[in-house]
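In: predicted model, plus sequence, below.
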Amino acid sequence: MIAIDLSGKTALVSGSSEGIGLGIAIRLAEAGAKVIVNGRHQEKLDKAITEVKKAAPESEVVGFVGDLGNAEGCDALIKAHPSCDILVNNVGIFNPQSDFFDTDDACWQNFFDINVMSGVRLSRAYAKDMAKRGWGRVIFIASESAFNIPVEMVHYGFSKTAQVAIARGLAKSLAGSGVTVNSVLPGPTLSEGMKKLLEPTVKKTGRSYEDVAAEFTKTARSSSIIQRAASVEEVANMVLYAASPFASATTGASLRVEGGILNYL
């Protein structure tokens, strides 16, 4: 079996103190990369670093505490860690059950700043140097909601569509450079965020998170082929591939790990 080896590479995963971001950080560390983990709170970040080290005891893991939803936070991160080989733009927020007509300007702006501009700022800072070195990976964690816009959070879907567009455009801007840029499209994923949403039902019914998440997926995303939520590890596996040397001919793509929800080839 040929293993993915990222030894000698430095990976930066934004918003990686929990959930999908943490799962990605663990997978990259297991493959040998030095990993920069990011979160807004020191205590949660310390816990995340411990989890990464537990999964990959030989790995080098460093943390950066900062809010990447504004230019100042991004600038501070770039100053502290001026170079990386693999950039995973994962930081993001979502807010279900927000009617379009009740979503004010501040909400739209907040989603744009965190979900979109964080990736723009970090990619602008790191990708040019990747191109100079002739190798690099930029990955945006978007969503199937980029194409399957959820009526209960149009503002979220918009931000994810923007990520897909930016990834495609940046890939074309870096044509022939040895740097690939892709977006990854998870569907419902059993992360900490989803568990918080499902917790009342789990407590009320006594059923497992997996069972309740499967029911949610069948109801809210009825076109799902796997008929369940993906695991954090399944999403992280796709990101690991995209970050690897094996993905050298994969660029400008929207890589689906959404269980077949989207009805296009």
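Out: Alright, I've got the coordinates.

In: going forward, measure contacts and count neighbours with C-alpha atoms only.
Out: Will do.

In: quick one, helices of the protein?
Out: Remark: helices assigned in the chain by DSSP state H are 19-30, 42-55, 71-80, 105-111, 118-133, 154-173, 192-205, 209-220, 232-243.

In: reformat these as a markdown table; add distance to Tyr264 and mean neighbour count.
Out: Output for the helices of the chain, formatted as a markdown table (distance: least, C-alpha to C-alpha, whole Å; neighbours: other C-alpha atoms under 10 Å):
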| stretch | distance to Tyr264 | mean neighbour count |
| --- | --- | --- |
| helix 19-30 | 25 | 27 |
| helix 42-55 | 36 | 18 |
| helix 71-80 | 36 | 15 |
| helix 105-111 | 27 | 14 |
| helix 118-133 | 26 | 19 |
| helix 154-173 | 16 | 21 |
| helix 192-205 | 26 | 14 |
| helix 209-220 | 18 | 18 |
| helix 232-243 | 19 | 21 |
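
In: turn these into a markdown table, including distance to Asn148.
Out: As requested, the helices of the chain are exported to a markdown table (distance: least, C-alpha to C-alpha, whole Å):
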| stretch | distance to Asn148 |
| --- | --- |
| helix 19-30 | 20 |
| helix 42-55 | 31 |
| helix 71-80 | 29 |
| helix 105-111 | 17 |
| helix 118-133 | 21 |
| helix 154-173 | 8 |
| helix 192-205 | 18 |
| helix 209-220 | 11 |
| helix 232-243 | 18 |
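
In: right, and those helices - which one's nearest Val179?
Out: helix 118-133 (6.0 Å; C-alpha to C-alpha).

In: packing partners of that closest one?
Out: helix 71-80, strand 86-89, strand 136-141, strand 179-186 (3 or more C-alpha pairs under 8 Å, 6 or more residues apart in numbering; DSSP states H and E).

In: adding distance to Ile225, write these out as a markdown table.
Out: Listed next are the helices and strands packed on helix 118-133 as a markdown table, based on distance: least, C-alpha to C-alpha, whole Å:
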| stretch | distance to Ile225 |
| --- | --- |
| helix 71-80 | 38 |
| strand 86-89 | 27 |
| strand 136-141 | 21 |
| strand 179-186 | 14 |
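
In: of the ones you listed, which approaches Phe147 most closely?
Out: strand 179-186 (9.5 Å).

In: what packs against the closest one?
Out: Secondary elements touching strand 179-186 (3+ C-alpha pairs under 8 Å, 6+ apart): helix 118-133, strand 136-141, helix 154-173, helix 232-243, strand 254-257.

In: this is the other structure I want to compare:
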Amino acid sequence: MKIELEGKTALITGSTGGIGLAIAKGLAGSGATVILNGRKQARVDAALEDLNKAVPNARARGIAADLGTADGCKQVTAAEPQVDILINNVGLFGPHDFYDIPDAEWQTFFDVNVMSGVRLSRAYTPGMVERGWGRVIFLSSESGLNIPADMIHYGFTKTAVLSISRGLAKRLAGTGVTVNSVLPGPTLSEGVEDMLREGQKDSGKSMEAFAADFVMSERPSSIIQRAATVEEVANMVVYTASTLSSATSGAALRVDGGVVDTIA
């Protein structure tokens, strides 16, 4: 099985690092033209440099815009009016007790994690329908099913993403445009490494070993008993973005290491 995306253009939101950048590398390695996005131009430029080192001769460009705002989404769609593959990856996370989360933070999480995908999907899917082919992928999370007690505001946004993805797949039924969600579990992205770094240094263990301990402490139902790599998550996204996934739409595709304890 060979994934071939020559002639396709993909926008990956929140792709200056972590899972987003890994997805961009995977898509570029499969021949797609990729558009990176982050809030700061310097971060976008650094990510483009990283991608070009990893995938020589990649066709890639970037745009700096804050997708947590309607204006930021308009900025992206004005600069890039047509894409074949939309990866709604940008997101915020972090532990915060329910009683200490102010209204403004709930709104920020909703705007970034949910509305960015809504706005971009609304802008790009009509063109996909007109051309008879397209892929929209929302990055949800196992936390959308296993709502963390210390990240309720995050979990609710990832549950919302599942609803939007499923509903939009139905809305676009029969058009050649598929819509799916991918649900990572604990993943060793830069953000997670930053969250674990202090404890990891005190433990004297490698980041991978400390992250495995963290997974078994916080997600004891994990079957792989470790954190996933960003590349492992990206592999699922790249497949779902390809022509090979044409019979998959409206799905919630789990790359959670078996954390969610259900067979359905």
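Out: In hand now; what should we look at? No experiment lies behind these values; they were computed from the predicted model shown.

In: about what we covered before: nearest to Leu28 of structure 1, out of the helices and strands packed on helix 118-133 of structure 1?
Out: Comparing those by C-alpha to C-alpha, strand 86-89 comes nearest, at 9.5 Å.

In: so Gly15 of structure 1 touches Leu87, yeah?
Out: No - between Gly15 of structure 1 and Leu87 no contact is recorded; they are 11.7 Å apart, counting by C-alpha atoms under 8 Å.

In: returning to that earlier point: let me have the helices and strands packed on strand 179-186 of structure 1 in CSV, extended by distance to Leu190 of structure 1.
Out: CSV is the format used below for these (distance: least, C-alpha to C-alpha, whole Å):
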stretch, distance to Leu190 of structure 1
helix 118-133, 23
strand 136-141, 15
helix 154-173, 18
helix 232-243, 6
strand 254-257, 13
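
In: out of the ones you listed, which is closest to Asn263 of structure 1?
Out: Within those, the stretch nearest Asn263 of structure 1 is strand 254-257; the backing value is 11.5 Å (C-alpha to C-alpha).

In: just tell me what Lys205 of structure 2 corresponds to in structure 1.
Out: In structure 1, Lys205 of structure 2 lines up with Arg207, judged by TM-score structural alignment.

In: and the gap between its match and Pro188 of structure 1?
Out: Distance of Arg207 of structure 1 to Pro188 of structure 1, given as C-alpha to C-alpha, to the nearest Å: 18 Å.

In: quick one, which of the two is more surrounded?
Out: Pro188 (25 against 11; other C-alpha atoms under 10 Å).

In: leaving out the residues flanking it, which one is nearest to whichever residue in structure 2 pairs up with that one?
Out: The alignment partner of Pro188 of structure 1 in structure 2, by TM-score structural alignment, is Pro186. When the adjacent residues along the chain are set aside, Pro186 of structure 2 lies closest to Ala227, with 5.2 Å between them (C-alpha to C-alpha, 6 or more residues apart in numbering).

In: in structure 1, what residue corresponds to the one you found?
Out: Counting by TM-score structural alignment, Ala227 of structure 2 corresponds to Ala229 in structure 1.

In: now do Ile101 of structure 2
Out: Aligning on TM-score structural alignment places Ile101 of structure 2 opposite Thr103 in structure 1.

In: ok, now which ones touch the residue nearest to that match when sequence neighbours are not counted?
Out: Excluding the flanking residues, the one nearest Thr103 of structure 1 by C-alpha to C-alpha, 6+ apart is His155, at 8.0 Å. Counting by C-alpha atoms under 8 Å, 6 or more residues apart in numbering, His155 of structure 1 touches 100, 103, 107-108, 111.

In: export these as TSV, with columns for distance to Phe147 of structure 1.
Out: Listed next are the contacts of His155 of structure 1 as TSV, based on distance: C-alpha to C-alpha, whole Å:
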residue	distance to Phe147 of structure 1
Phe100	17
Thr103	20
Cys107	21
Trp108	18
Phe111	17
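
In: and of those, the nearest to Lys54 of structure 1?
Out: Phe111 (33.0 Å).

In: what residues are up against that closest one?
Out: Here Phe111 of structure 1 is in contact with 92-94, 155-156, 159 (C-alpha under 8 Å, 6+ apart).

In: tell me, how many residues neighbour the match of Ile101 of structure 2?
Out: Neighbours of Thr103 of structure 1 using other C-alpha under 10 Å come to 13.

In: against Val65 of structure 1, how distant is it?
Out: According to C-alpha to C-alpha, Thr103 of structure 1 and Val65 of structure 1 sit 29 Å apart.

In: circling back to that earlier point, my guess is the residue nearest to Pro186 of structure 2 contacts Ser189. True?
Out: No - judged on C-alpha under 8 Å, Ala227 of structure 2 makes no contact with Ser189 at a distance of 9.5 Å.

In: more neighbours, the two?
Out: Using other C-alpha under 10 Å as the criterion, Ala227 of structure 2 and Ser189 rank with Ala227 on top: 25 against 19.

In: list the contacts for the more buried one?
Out: Ala227 of structure 2 makes contact with 185-188, 208, 211-212, 215, 257, according to C-alpha under 8 Å, 6+ apart.

In: I appreciate the help and will end here.
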